[in-house]
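J.: Sequence below, structure please.
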Amino acid sequence: MQVSNLLETPSSRRKIITLKDPSGVVEMKAWGDMATNLQIEAEQMVKISCVTIDQYLNRCSLNTNPSTTVEVLNEEEEIEGIIDAACLDQDMMSVLIEEQLYKVDIEVMTRLYPSGEFTPGVEIHATVKGRSIVEVFNIRRPDEENH
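T.: Just a heads-up that it's a prediction; the model follows:
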């Protein structure tokens, strides 16, 4: 998610929020008081209700209205699963677990893949907040199977 600065004209105030999820990208314009008071950051997960859908030149976008609500979802939850893929590029470190993409920092990635190379079958038990892994409880590698 990307959030623009407040854009003001003599007759309006708005922010443009670029929302992303696995299905794609859509822009939402927050207007008036919603634009002024909206306090969301790029890494947060949000639940947005009651928006107006606009379509112009075959392109959809969203607009807030007086009924729009924005809820920041900051709850932590535990996940367990096998890492299906990993991006080890320093500026885009992430892992794919059960079709969900999670960002990880360099310390977590180093714990997962000490050699710096992806190894299939690594199982992880961790805490996530939004779409970021914030704590790792257990890592099990395929070569550590119980016999």
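J.: from here on, contacts and neighbour counts on C-alpha atoms
T.: Noted.
J.: And the helices in the chain?
T.: For the chain, helices defined by DSSP state H occupy the ranges 32-37, 106-112.
J.: Which of those helices sits closest to N138?
T.: Go through these one by one with CA to CA and the one that ends up closest to N138 is helix 106-112, at 9.8 Å.
J.: Export the helices of the chain to CSV and append columns for distance to E76 and mean neighbour count.
T.: Conversion of the helices of the chain to CSV gives the following (distance: least, CA to CA, whole Å; neighbours: other CA atoms under 10 Å):
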stretch, distance to E76, mean neighbour count
helix 32-37, 25, 16
helix 106-112, 17, 16
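J.: Distance to F137 added to the ones you listed, as TSV?
T.: What follows is the helices of the chain, written out as TSV (distance: least, CA to CA, whole Å):
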stretch	distance to F137
helix 32-37	37
helix 106-112	11
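J.: helices or strands up against the lengthiest strand in the chain?
T.: Across the chain, the strand with the greatest residue count (assigned by DSSP state E) is strand 76-87. In terms of contacts (3 or more CA pairs under 8 Å, 6 or more residues apart in numbering; DSSP states H and E), strand 76-87 is packed against strand 94-97, strand 123-129.
J.: compare with the first, here's sequence two:
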Amino acid sequence: SITGSASNQLHTPYYLTSNSRDSVYIGDSDNHRVQKYLKGPSSVTQRAGSNELNYSNKDYATCIYSGSSASSNNRLDHPYGIACDSNTGTLYMADTNNNRIISYASDTSFGSVVAQGNGEGAGSTQLSDPRGICFDSSSNSLVIAN
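T.: Predicted structure coming up:
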């Protein structure tokens, strides 16, 4: 089955991005994780998250950020948009139901909140279910569809 929570499965995937290192990242929304698919076989490890997903598989993917809905920096609640800064390898995620954008520097295991409102809302310092994001390397800017 394609739908599920195993390392070779996705459940309601939204958005994907790639980097210059032969990796593709997919927001696996209903599993509250982001999957990293590598070119060719590799070992599977979990680099960050709640340790709810522990598995080893040599053919599919790396679960890099995971968690059930919560608000700590390593727990995602329906990640949708994903963008990658190809110059630094930093990965940006729209953590939609937590109303924030989190960044993960290349090869780190803990995220940093880079955009978060003061609670959900439409104010100039708030986010409300952000979904689409794009990193513009020419201006070094993150564009958020909120």
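J.: TM between them?
T.: Laid over one another, the chains give 0.24 as their TM-score (TM-score structural alignment, normalised by the length of structure 2), with 59 aligned residues with a CA RMSD of 4.6 Å.
J.: Show me the one of the helices of structure 1 that comes nearest V95 of structure 1.
T.: Comparing the helices of structure 1 by their distance to V95 of structure 1 (CA to CA), the top pick is helix 106-112, with 8.8 Å.
J.: so S66 of structure 2 makes contact with G27?
T.: No - the pair formed by S66 of structure 2 and G27 falls short of the contact definition of CA atoms under 8 Å, at 10.2 Å.
J.: where do the contact lists of the two overlap?
T.: Contact criterion CA atoms under 8 Å, 6 or more residues apart in numbering; residues shared by S66 of structure 2 and G27: 33-34.
J.: neighbour count winner among those two?
T.: Between S66 of structure 2 and G27, counted using other CA atoms under 10 Å, the more crowded position is G27 (28 against 25).
J.: what's downstream of the strand or helix carrying the more buried one, the next helix or strand?
T.: Taking DSSP states H and E as the definition, G27 of structure 2 sits inside strand 23-28. Past strand 23-28 of structure 2, further along toward the C-terminus, the next helix or strand under DSSP H and E is strand 33-38.
J.: What is that following strand packed up against?
T.: So strand 33-38 of structure 2, by 3+ CA pairs under 8 Å, 6+ apart, packs with strand 23-28, strand 61-66.
J.: Give me whichever of those strands is most buried.
T.: Greatest average neighbour count among those goes to strand 61-66 (a mean of 25), per mean count of other CA atoms under 10 Å.
J.: just checking, what packs against the helix or strand following that one?
T.: Of the helices and strands lying after strand 61-66 of structure 2 in sequence (DSSP H and E), the nearest is strand 79-84. Applying 3+ CA pairs under 8 Å, 6+ apart, one finds that strand 79-84 of structure 2 makes contact with strand 13-18, strand 23-28, strand 91-95, strand 132-136.
J.: could you dump these to JSON lines with distance to A145 of structure 2?
T.: Putting those into JSON lines (distance: least, CA to CA, whole Å) gives the following:
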{"stretch": "strand 13-18", "distance to A145 of structure 2": "13"}
{"stretch": "strand 23-28", "distance to A145 of structure 2": "16"}
{"stretch": "strand 91-95", "distance to A145 of structure 2": "9"}
{"stretch": "strand 132-136", "distance to A145 of structure 2": "5"}
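J.: Highest mean neighbour count out of these?
T.: Comparing those by mean neighbour count (mean count of other CA under 10 Å), strand 91-95 comes out on top with a mean of 27.
J.: How many residues are close by the residue lying closest to I82 of structure 1 once chain neighbours are set aside?
T.: The spatially closest residue to I82 of structure 1, leaving aside those adjacent along the chain, is E123, at 4.2 Å (CA to CA, 6 or more residues apart in numbering). Other residues near E123 of structure 1 number 18, with proximity taken as other CA under 10 Å.
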